[in-house]
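A.B. asks: With the sequence up front, the predicted model follows.
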Amino acid sequence: MTKNGSGGFSDVERAAMKERAAELRAEKGGKKAAAALDDLLKSIAAMPDDQRVVAERIHLIVTEEAPDLRPKTWYGQPAWTNADGKVVVFFHSAAKYGTRYNTLGFEEASHLDQGVMWPTSFAITGPLDAAAEEQIAELVRRAAG
């Protein structure tokens, strides 16, 4: 991520904010669920192959384990919301932000509260195996409530 000369937002961060602003305008305009799903699928398709495969598996897991969550993009990346439109689960491709790992995260609307401290995001560094997929499925089930 290249910062601008004044130490402000990087080009990638500015692009993500512009994507989010466009998403908000579309939502305000009454974007339909089918269009939101199409946006999510396009965001996944644009990822490098190794990250795309992970995002596709996560999308399938979320769809199967929490069918009431609604797909959309959030800062140009896949996300799934509750009936109130609040993001519950999201996926960030490593390529998008120039990080060394993908991120699977859970926002405040998720139901993962456990004691006084719990994880809200997980690094994914490679292909998902059966154990990782089951862990994700369990987290998504809990998060969706």
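C.D. replies: It's in. All figures in this text were calculated on a predicted structure; none of them were measured in a lab. Residues are numbered from 1 along each chain as shown.

A.B. asks: contacts and neighbour counts: CA atoms only from here.
C.D. replies: Fine.

A.B. asks: Centre-most residue in the chain?
C.D. replies: Taking CA atoms, centre = their mean as the criterion, F90 is the residue nearest the geometric centre of the chain, at 2.3 Å.

A.B. asks: alright, now check it against this:
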Amino acid sequence: MTERLTDEERAAVRERQAELRRAAGKRGAARKAEEARACAEKIAALPEPDRTLAERIDRIVRETAPELEPRTWYGMPAYARDGKVLCFFQPASKFKARYATFGFTDRAALDQGTLWPTSFALTAIGDAEERTLRELVARAVGR
């Protein structure tokens, strides 16, 4: 039996299709500016506490790895290198989860032996969590 996508999953797929359509006609600086604007708008539109978490993540990523480019990915705030998403913030409200997630794609240099985490649950970001997130982002970009 084939499982069907949830309403939230279908919405994420539609958002990704819209992202691809918007990006198709733009190149270079115009495309990057549009992607950054879309990311900022997505963060601003989030309900609390997701908005506060996303704003902190955005600041952490931009300060730690300014070479990463903000964009959206399946309707979520994300950060890319060379056009490929490296990390993303999944709001709890996106899939009606009890916590938000900060995740990394396989482009992130997080490898540790044969087993390593690629996503982290977030309910709040204090000083200790911020230090950990900064270390993860730095490692993910190869520092």
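C.D. replies: Thanks, I have it. What you are looking at is a predicted structure, and each value in this text was computed from that prediction instead of being measured.

A.B. asks: sorry, back to before: secondary structure of the residue nearest to the centre of structure 1: a strand, I assume?
C.D. replies: Yes. The assignment for F90 of structure 1 is a strand, going by DSSP: H, G, I helix; E, B strand; the rest coil.

A.B. asks: List the contacts of the equivalent of it over in structure 2.
C.D. replies: In structure 2, F90 of structure 1 lines up with F88, judged by TM-score structural alignment. By CA atoms under 8 Å, 6 or more residues apart in numbering, the residues touching F88 of structure 2 are 73, 76-79, 102-104.

A.B. asks: Please name the nearest non-neighbouring residue to F88 of structure 2.
C.D. replies: What sits nearest to F88 of structure 2 in space, not counting adjacent residues and going by CA to CA, 6 or more residues apart in numbering, is A78, at 4.0 Å.

A.B. asks: What lines up with that neighbour in structure 1?
C.D. replies: By TM-score structural alignment, A78 of structure 2 lines up with A79.

A.B. asks: So which other helices or strands are in contact with whichever strand or helix holds that match?
C.D. replies: According to DSSP states H and E, A79 of structure 1 maps onto strand 77-81. Helices and strands touching strand 77-81 of structure 1, by 3 or more CA pairs under 8 Å, 6 or more residues apart in numbering; DSSP states H and E, are helix 33-45, strand 70-74, strand 87-92.

A.B. asks: how about a cut-off of 10 Å?
C.D. replies: Here strand 77-81 of structure 1 touches helix 11-28, helix 33-45, helix 49-65, strand 70-74, strand 87-92, strand 102-106, going by 3 or more CA pairs under 10 Å, 6 or more residues apart in numbering; DSSP states H and E.

A.B. asks: To what extent does it diverge from structure 2 after superposition?
C.D. replies: On superposition with structure 2, the mean distance recorded for strand 77-81 of structure 1 (mean CA distance after the TM-score superposition for structure 1) is 0.4 Å.

A.B. asks: Spit out the contact partners of the alignment partner in structure 1 of V141 of structure 2.
C.D. replies: By TM-score structural alignment, V141 of structure 2 lines up with A144 in structure 1. Residues near A144 of structure 1 by CA atoms under 10 Å, 6 or more residues apart in numbering: 62, 65-69, 80-82, 88-89, 106, 109-112.

A.B. asks: Need the max-distance pair from those.
C.D. replies: P67 and L112 (17.6 Å; CA to CA).

A.B. asks: more neighbours, those two?
C.D. replies: L112 (20 against 13; other CA atoms under 10 Å).

A.B. asks: which position in structure 2 aligns with the more buried one?
C.D. replies: So, by TM-score structural alignment, L112 of structure 1 is matched to L110.

A.B. asks: So its match is in contact with W116, correct?
C.D. replies: Yes. In this structure L110 of structure 2 lies within contact range of W116 using CA atoms under 10 Å: 7.2 Å.

A.B. asks: neighbours around M17 of structure 1, how many?
C.D. replies: Number of residues near M17 of structure 1 (other CA under 10 Å) recorded here: 16.

A.B. asks: how about it, what's its partner in structure 2?
C.D. replies: So M17 of structure 1 corresponds to V13, using TM-score structural alignment.
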